[in-house]
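Novice: dropping a prediction and its sequence here:
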Amino acid sequence: MHLRFPARFLCLIPVFLSTPAFSAGPKIHTVALGAARRVSYTQPDATPEEKLDQTSTIKVRPLIIDGRQKEWTTGETHDITDRTFAIRRALRINDALPSDSAPRWIWQPGPWITVDRVTGHITALHLPNFDPLVSDAIWFRDYAAYCGTNTTTRGGNLYVVVAQLGARRPVVQKAIGRWPEPNHFIPVCQSAKWERLPLRVTIQPTGGQATTYDVVGTSSIIEEGDNDDSN
């Protein structure tokens, strides 16, 4: 038996079929750190004898987003919010001279990045006067405290720095000595020590005197983007 439909119903059929039953939801991103491994590490300003010593190591881990490795990292993560964390990059640098016949790859601790667990977005942090060979950033909330450096043709300084994410200027930036210094201590400064109430931080140059700084009169808004599937 053949069924006949009025023409007005037939013209509606393709329109009905072309309409999706539901719209696609937001893309879900996966963020993870892979297994750690130890690699040899040598300070770039080490003596030739020290560069021959391969006993110094650092621990590196891959940062994996959506199943693909995006960065090498070193050290521990710091949760800034429930969705954003900070971690330090690990860089693999070619240390070969122009006269060398093959690359000479070395590992170095690099700058800090933040990672958004929701969007998978990575943001490079430009911490003021941060020196990857000197600075050991110690985090509290969205503050990072460390010793930093700057150098000019007339010489430079060693600084105490407290930086806050989203702020245009450092909360604390105070010169505590000249830089570079021959035969300097390693590490140059001891790890910063934070106190919650009142909010303050203590930093001590290795072999020098500790100084405490109050962190007051500043506020910052951490911008965390909406979830999207552009990554």
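Specialist: Arrived safely, thanks for sending. Everything quoted here is computed from the prediction, not taken from an experiment. Numbering: from 1, shown residues only.
Novice: from now on I want contacts and neighbour counts done on CA atoms only, so please keep to that.
Specialist: Will do.
Novice: buried residues, stretch 109-118. List them.
Specialist: Within stretch 109-118, the residues that qualify as buried are 109-118, counting by 16 or more other C-alpha atoms under 10 Å.
Novice: among the residues you listed, which are located in strands?
Specialist: Using DSSP state E to define strands, the subset of the buried residues of stretch 109-118 located there is 109-116.
Novice: check it against this one:
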Amino acid sequence: MFERRNIQCMLGVLGVVLTLEPFAFGAPRKVHAVALGTPKKVAYSKTGDPAGALPGEEALKIRPLVIDGAVKEWTTGEAHDVTERSFVVRRALRVNDELPGEKLGTTGAHWVWQRGPWLLVDRTAGHVTALKLPDYDPGVSQVVWFRDYGAYCGITASGKSLYAVVAQLALRKPVLAKRLGKFDPESRGNPEPACGVTEWQRDPLRVLFRPAGREPAAFDVLPGSAMLVEDSDEQSAASPAAGKSED
């Protein structure tokens, strides 16, 4: 009789444990499938993208950003892995070019492609965040990434000054902002970009800018730890990042 009661008691405790197990350990985390799809070329021109297109550019190579089997964004250019779970890539925008009251006969003729802002993609959480880089200009700023730093030539809000900028993800203010000289808005139509390709150096941490018509300028960057916070699904849902696109 005593052994029978012990067995019944043990079975009761086991039943309680099995009942409470989902609450104790939580629901299993959803695994997201994130990938960049096959690239394709679309019609592109200075007329459709006055700020971003180069003179004579006629095609733009784009790729879909696919999350859990659905196309969330269109992207262009190469992606850069920031961490094992997060990467940045530039967005491609399809913009309505139809004037008020205008009805174009050709299907799709009123849609144009433009180079857009940079996106931060979290593979684990399946989240996409539009980055707001300081003094970023889509027609001038050619971002070169290293670790979680982005280096580029930026334009001030007045549009009159060209700056050497180094931005770090998750920080609002740039870690480097040095004036390179005046900026002529009329130069946007020139075949030569306002700045050449920026170069990074690891040790010591240094970045070299090549503004057009000026001597190259090198600046040391004070090295620091990455500031990017990669939240779980639950944390991200509780405190969504500013500028996050729909997912």
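Specialist: Ah, there it is. All values derive from a computational prediction rather than experimental measurement.
Novice: let me have the ones in strands among the buried residues of stretch 109-118 of structure 1 in JSON lines, adding distance to Leu12 of structure 1 as columns.
Specialist: Putting these into JSON lines (distance: C-alpha to C-alpha, whole Å) gives the following:
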{"residue": "Pro109", "distance to Leu12 of structure 1": "64"}
{"residue": "Gly110", "distance to Leu12 of structure 1": "61"}
{"residue": "Pro111", "distance to Leu12 of structure 1": "60"}
{"residue": "Trp112", "distance to Leu12 of structure 1": "57"}
{"residue": "Ile113", "distance to Leu12 of structure 1": "54"}
{"residue": "Thr114", "distance to Leu12 of structure 1": "51"}
{"residue": "Val115", "distance to Leu12 of structure 1": "48"}
{"residue": "Asp116", "distance to Leu12 of structure 1": "45"}
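Novice: which residue, other than its chain neighbours, is closest to Trp111 of structure 2?
Specialist: Distances taken as C-alpha to C-alpha, 6 or more residues apart in numbering put Asn96 closest to Trp111 of structure 2, at 4.7 Å, once the chain neighbours are dropped.
Novice: so who does the one you found touch?
Specialist: If you count contacts by C-alpha atoms under 8 Å, 6 or more residues apart in numbering, Asn96 of structure 2 has them with 110-112.
Novice: just the helices in structure 2 please.
Specialist: Read by DSSP state H, structure 2 holds these helices, from start to end of the chain: 2-25, 233-238.
Novice: count the neighbours of the counterpart of Val172 of structure 1 in structure 2 for me.
Specialist: Val172 of structure 1 maps onto Leu176 in structure 2 when the alignment is built from TM-score structural alignment. Using other C-alpha atoms under 10 Å, Leu176 of structure 2 is surrounded by 16 other residues.
Novice: and for the one 10 residues further on?
Specialist: Applying the criterion other C-alpha under 10 Å, we find 7 residues in the vicinity of Glu186 of structure 2.
Novice: what residue lies at the spatial centre of structure 2?
Specialist: Leu119 (1.7 Å; C-alpha atoms, centre = their mean).
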